[in-house]
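Q: Turn this into a model:
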Amino acid sequence: MCQHQPACPTADSADREAARPVAHHPEQGWSLLCNGVLLFEDTGELLPDGQVIAPHRPLTTGQVAQAA
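A: Presented below is the predicted three-dimensional model:
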């Protein structure tokens, strides 16, 4: 699917989110990457094979966990 040189990461690569967007719809909260991955603004993903990747937002920097 990707025509870029060098080629973007494939949908099954660990760095698949580094592929270039071919459609971007921020008003709807999603982007289609050139490797076929649908990337959602909450960091969830839908892979071309139908596999769902749950959102995986990092903790904000400077956030400290409180002891119980």
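Q: can we go C-alpha only for contacts and neighbour counts from here?
A: Noted.
Q: Residue 12 is in contact with residue 35, correct?
A: No. With contact defined as CA atoms under 8 Å, residue 35 does not count as touching residue 12 (9.2 Å).
Q: Please give the structure of this sequence too, so both can be compared:
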Amino acid sequence: MTCSHTPLCPSAHASDREAAHCTAWYPEQGWALLCNGLLCFEDTGALLPDGGIVPPHRPVGQHAAASA
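A: So this is what the prediction gives:
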């Protein structure tokens, strides 16, 4: 996929990949497609355009960290 935004959105492999513009959003299904080809899921995981996987990366809350 090619981004036409100015400035260009980060690539799907960049560390700030989730900053790209949303091109399709389906909250009832729990996913969104970004202009860099990244398919983001509501659990914070993602699917890269090449089929690679970004595991969920939810922040650990203070309560969860204290009980660990």
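Q: And the helices in the second structure?
A: 62-67 (DSSP state H).
Q: what are the ranges of the strands in the second structure?
A: 22-26, 31-34, 39-41, 46-47, 53-54 (DSSP state E).
Q: so what's residue 4 of the second structure up against?
A: By CA atoms under 8 Å, 6 or more residues apart in numbering, the contact list for residue 4 of the second structure is empty.
Q: again, but for residue 20 of the first structure
A: 8, 33, 34.
Q: Give the single residue among the residues you listed positioned nearest to residue 65 of the first structure.
A: residue 33 (34.6 Å; CA to CA).
Q: State the distance from that closest one to residue 62 of the first structure.
A: According to CA to CA, to the nearest Å, residue 33 of the first structure and residue 62 of the first structure sit 31 Å apart.
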